[in-house]
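>>> no sequence on this one, just coordinates:
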């Protein structure tokens, strides 16, 4: 029994040291998440939230079961014309809150599988990558808010 105990203790000690040597995974918190409700047959909507990462990180992807296509977009201004473009990454500087809102970066849920109604909850999976390339997924349950909630400017641009 003694021959077994020594290697076992050494293995446990090595595993404990290895665990201490590995840096802790970056932690990203999500607050104020919400999704804008849709009308019947509407094909897309937006998701909004505030992200705060404990270390320099990057939002590299978002998934949701309610839409076939989920992308991160950014509002742009080009010669006084507002537009939207897809971005592959959003920087999350350590300790700084980054807001995804209707007038900046935001998540677009496109080719919706069904109407998104006020009072429902939309599941979102965020993929975060830290400066070392380690990936973390953050599960978000975003409540659906009324269509009239803080309408983004790009919904108004041709409604004069």
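The structure has been received and is ready for your questions. Only a predicted model underlies this, so the values are computations on that prediction, with no experimental measurement involved.

>>> all contacts plus neighbour counts: C-alpha atoms, from now on.
Will do.

>>> State whether residue 12 is indeed within a helix.
Yes - membership of residue 12 in a helix is supported by DSSP: H, G, I helix; E, B strand; the rest coil.

>>> Quick check: it vs residue 70, distance?
44 Å (Cα to Cα, to the nearest Å).

>>> Neighbour count: these two, which is higher?
residue 70 (22 against 12; other Cα atoms under 10 Å).

>>> check contacts around the more buried one.
By Cα atoms under 8 Å, 6 or more residues apart in numbering, the contact list for residue 70 reads 62, 63, 64, 107, 108, 109, 110.

>>> ditto for residue 119
143, 144, 145.

>>> got another, please set it beside the one above:
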């Protein structure tokens, strides 16, 4: 009888445990606007394939003095302002959140060394529910995207 009670208790604990978000990261790359720039950014596709919502709440890397989650806000008149997103990025269950140029991204400020084409940068993504995920992201200085392209401090040209 004791074994049956222990099994029932274990089963109850397993059923009571919260469902965890299941996170995948694809199409990641890191770049800087120009060789020797003091800043860089990482872009990627983050998918929450789990049944529960989650949130990317922090990011860390040894590649720079400061690493933050950023986005661009339209200030009107063709001016975009880059801002730190302290609350992070929501990841609804079964949804994708794209970190892309001109939008949400990981910002590296005070690069400790130049970003070199073909090398990788180690980044730790911190999720509210899924915990920490360490990803190795390739440096791709040549990658071009036709949508949402804006360089920091630049306004769109006509």
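Received it, and whenever you're ready, just let me know what you need. Computed from a prediction, not measured in an experiment: that's the story for all the values here.

>>> Any chance you could compute the TM-score here?
TM-score for the superposed chains, counting by TM-score structural alignment, normalised by the length of the second structure: 0.81, backed by 150 aligned residues with a Cα RMSD of 2.5 Å.

>>> Among the contacts of residue 70 of the first structure, which ones are in helices?
Assigned to helices by DSSP state H, none of the contacts of residue 70 of the first structure qualify.

>>> Out of those residues, which is nearest to residue 117 of the first structure?
residue 109 (13.8 Å; Cα to Cα).

>>> Verify the contact between the closest one and residue 62 for me.
No - contact criterion Cα atoms under 8 Å: residue 109 of the first structure and residue 62 do not qualify, at 9.5 Å.

>>> any common contacting residues for these two?
70, 71.

>>> Counting neighbours, go ahead and name the busier of these two.
Higher neighbour count among residue 109 of the first structure and residue 62: residue 109, with 24 against 20, using other Cα under 10 Å.

>>> And the more buried one, how far from residue 24 of the first structure?
Counting by Cα to Cα - residue 109 of the first structure and residue 24 of the first structure are separated by 32 Å.

>>> so the most centrally placed residue in the first structure is in which element?
What sits nearest the mean C-alpha location of the first structure, by Cα atoms, centre = their mean, is residue 126, with 3.6 Å. Here residue 126 of the first structure, judged by DSSP states H and E, is contained in strand 121-130.

>>> Which is the succeeding secondary structure element to that strand?
Next element after strand 121-130 of the first structure (DSSP H and E): strand 135-145.

>>> mean shift between that next one and the second structure?
Compared with the second structure after fitting, strand 135-145 of the first structure deviates on average by 1.3 Å (mean Cα distance after the TM-score superposition for the first structure).

>>> how about the helices in the second structure?
Using DSSP H, helices in the second structure cover 2-16.

>>> In the first structure, what range does the top strand by length along it match?
Determined from DSSP state E, the single longest strand within the second structure is strand 64-76. With TM-score structural alignment applied, strand 64-76 of the second structure matches the range 67-79 in the first structure.

>>> Buried ones in that stretch, by neighbour count?
Applying a neighbour-count criterion of 16 or more other Cα atoms under 10 Å, one finds 67, 70, 71, 72, 73, 74, 75, 76 buried in stretch 67-79 of the first structure.
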